[in-house]
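Student: just to be clear, the model below is a prediction. Sequence and coordinates:
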Amino acid sequence: MKEIFDGIKTAVKDIAQALKYSDFGYTANQNATGDTQLKLDVLSDEIITKTLSKINLVKELVSEEKEKALKVSGDGEYIVAYDPLDGSSLVDVNFAVGSIFGIYKGSLNPANLVASVYSVYGPRTELVIAKDKVELFRLDKQGDFAFASELRLKEKGKLNATGGLQKGWDEKHKNLIKSLFDEGYRLRYSGAMVSDLHQILLKGGGLFSYPATSDAPKGKLRLSFEVLPFAFIYELAGGYAVDNEGKRLLEINLEKVHQTSPCYFGSKYEIDKVKACLA
């Protein structure tokens, strides 16, 4: 699997460079879930496809920007599902964005998720690799990813990041969010899932949520390359990840490549509160 990690590192470096100088405009196309594609979305997808398709261990690539899985090797045993540039609509205002990767062995099934990786393109380029533990790396002056620290969540945090239009929240979710603010939680939400989850992870705890809403009753975030990779990371870091019924996200039945789900990620205290409020 080291070869896959190394391929991801190469792609992340190339995307970080592309973000500095490439065109921020939109294309005339939409991706499989109906989002208008930025030129940077397409370029990032092309960079990852070109890099990972050379690795014999990889048999399929599943991307937010591809309607179907792309078969790349008949001999490979791993599927890499990825969001090439999460939060890409924030690039024009220079917010931190990132890339998310889930590595599945055999088939695209939550039980087969064996590793997750994500990058953050901000003042520094950072990479988090989760396999047996969750490790943070930072791109150094020599162009290498240097180990920085192991990441662990505390029992309780202080941050609250919740998405979706508030007018579309149901009463249970509204009450949950209000109770967190009543307890003194601080709002930290940028609109880039990868950046918000990264902040909570580095700060030691809190809650990230993207609930079911009236216009998206099955949630908006995609399971295979957004939700499940982070569920794997949060659980490995000592946290929890559940849907709006309190069910463990890594036990969801994944039926479609672009399937979505409401999702809640956090420390033990926050997820216990989620289960109590949404029950």
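Tutor: Ah, there it is.
Student: for the rest of this, base every contact and every neighbour count on C-alpha atoms.
Tutor: Will do.
Student: give me the number of neighbouring residues for Gly164.
Tutor: Under the neighbour criterion other Cα atoms under 10 Å, Gly164 is assigned a count of 18.
Student: also this one, for the comparison:
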Amino acid sequence: MTDIFEAIQRSAIRIKNAIDTKDIGYSNQANSSGETQLQLDIQCDMIIEEELSHVLSVNTIASEEKEHPMQLNKNGKYFIAYDPLDGSSLIDVNLSVGTIYGIYEGDFGSKNMVASCYVVHGPRVEMVFAHNKVKLHLLQGDNWEFVKEIRLSEKGKLNAPGGTQQNWTDYHKEMVDGLFKEGYRLRYSGGMVPDLHQILLKGGGLFSYPATSDKPEGKLRRLFEVFPFAFIYKLAGGEAINGKEDLMTLSHAHVHDTSPCFFGSKYEIQRVKEVYANN
């Protein structure tokens, strides 16, 4: 696992340099969802692929930017799914973006996840790595410094509701409004990584991306986004569900399968369970 951790660290430094200096315009290529890729999406994907290709313990990688997984080392035992630049559409307005990694042993799948990681590229570059504990690291120059272990409170204060409101169900909107009536503060940038990072570091709250009328199976991908953050939140003392079920009990049929998802402290997730149990 140490060699993977170090490859992620190297990738993050190279991605920081790419964000600082590379073209942020659109390419003439599309990703697995048919969305036109930014030049940076392609560059960051290539950086991570290159760094992980040097790690003999990595068998196969899957990128959100590629339609199919790619085998690197047939004798490796780890399978890594990653989103090279989550929230890349925020680059041109200079908001925080991130990279997400799900690390699986033996094959892809929630039951095979052994670690996960994300990197926040904002005013500072920070990395959260979850294996036995959830640990925060800060990039200082070209070196990474351990900062602290992260634990969530039982109840938070932040509410980050994703998805277009006109496509929400009535009961979901009522639940979100109910949290605001309790004094929760809106914190939503449109970037999954910085929004979930803020909830983790500020003690707790709720991030939700529900099933909507236009995306009944959810928008966020299980292997690249949903499972990695579910692993982190549960290890940090929180919970992660799809409305009713624990996200880490879900299977997948295709590498790009999606799911509705809710991440938060125990109090907020209990609220979600109560609302969704009756609908």
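Tutor: Right, received. Where do you want to start? Given the structure is predicted, the values throughout are model-derived calculations rather than measurements.
Student: superposing both, give me the TM-score.
Tutor: With the length set by TM-score structural alignment, normalised by the length of structure 1, the two chains reach a TM-score of 0.98; 277 aligned residues with a Cα RMSD of 0.6 Å.
Student: the lengthiest helix in structure 2 vs structure 1, average distance?
Tutor: Secondary structure of structure 2 read by DSSP state H shows that its longest helix is helix 2-21. Its matched residues in structure 1 lie on average 0.4 Å from helix 2-21 of structure 2 after superposition (mean Cα distance after the TM-score superposition for structure 1).
Student: report the mean distance between the next helix-or-strand element following that helix and its aligned residues in structure 1.
Tutor: For helix 2-21 of structure 2, the following helix or strand on the C-terminal side (DSSP states H and E) is strand 26-30. On superposition with structure 1, the mean distance recorded for strand 26-30 of structure 2 (mean Cα distance after the TM-score superposition for structure 1) is 1.3 Å.
Student: which residues are contacting strand 26-30 of structure 2?
Tutor: Thr36, Gln37, Leu38, Gln39 (Cα atoms under 8 Å, 6 or more residues apart in numbering).
Student: whereabouts in structure 1 does the next helix or strand after it align?
Tutor: Remark: after strand 26-30 of structure 2, the chain's next helix or strand is strand 36-38, criterion DSSP H and E. Here strand 36-38 of structure 2 aligns to structure 1 at residues 36-38, judged by TM-score structural alignment.
Student: tell me where structure 1 has helices.
Tutor: 2-21, 39-52, 171-182, 193-203, 228-236, 268-278.
Student: which of the ones you listed sits most buried?
Tutor: Among the helices of structure 1, the stretch with the highest mean neighbour count (mean count of other Cα atoms under 10 Å) is helix 228-236, at a mean of 25.
Student: give me the residues contacting it.
Tutor: 100-102, 110, 113, 115-117, 130, 132-134, 153, 201, 240-241, 249-250, 265-266.
Student: among those, which are located in strands?
Tutor: 100-102, 113, 115-117, 130, 134, 240-241, 265-266 (DSSP state E).
Student: count of neighbours near Leu247 of structure 2?
Tutor: For Leu247 of structure 2, using other Cα under 10 Å, the count is 25.
Student: then Glu251 of structure 1?
Tutor: The burial count for Glu251 of structure 1: 12, using other Cα under 10 Å.
Student: need the contact list for the most centrally placed residue in structure 1.
Tutor: For structure 1, the residue nearest the mean C-alpha position is Glu226 (3.9 Å; Cα atoms, centre = their mean). By Cα under 8 Å, 6+ apart, the contact list for Glu226 of structure 1 reads Tyr82, Asp83, Ile100, Phe101, Gly102.
Student: name only those of the contacts of helix 228-236 of structure 1 that count as buried.
Tutor: 100-102, 110, 113, 115-117, 130, 134, 153, 201, 240-241, 249-250, 265-266 (16 or more other Cα atoms under 10 Å).
Student: quick revisit: which members of the contacts of strand 26-30 of structure 2 are the farthest-apart pair?
Tutor: Thr36 and Gln39 (9.6 Å; Cα to Cα).
Student: mean per-residue distance, the match of strand 36-38 of structure 2 versus structure 2.
Tutor: Comparison of stretch 36-38 of structure 1 with structure 2 after fitting gives an average deviation of 1.0 Å (mean Cα distance after the TM-score superposition for structure 1).
Student: contacts for that stretch, please.
Tutor: Stretch 36-38 of structure 1 is contacted from outside by Phe24, Gly25, Tyr26, Thr27, Ala28, Asn29, Gln30, Asn31, Glu65, Ser88, Ser89, using Cα under 8 Å, 6+ apart.
Student: among these, find me the one that's closest to Asp6 of structure 1.
Tutor: Glu65 (22.1 Å).
Student: touching, the closest one and Asp41? I think so.
Tutor: Yes - Glu65 of structure 1 lies in contact with Asp41 (Cα atoms under 8 Å); the separation is 7.4 Å.
Student: overlap of the contact sets of the two?
Tutor: Pro84.
Student: so which of the helices of structure 1 is nearest Asp140 of structure 1?
Tutor: So among the helices of structure 1, helix 2-21 is nearest, using Cα to Cα, at 11.1 Å.
Student: just how off-centre is the closest one within its chain?
Tutor: Averaging C-alpha positions (Cα atoms, centre = their mean, to the nearest Å) puts helix 2-21 of structure 1 16 Å from its chain's average.
Student: any idea how far Lys135 of structure 2 lies from Lys111 of structure 2?
Tutor: 22 Å (Cα to Cα, to the nearest Å).
Student: alright, that wraps it up for me.
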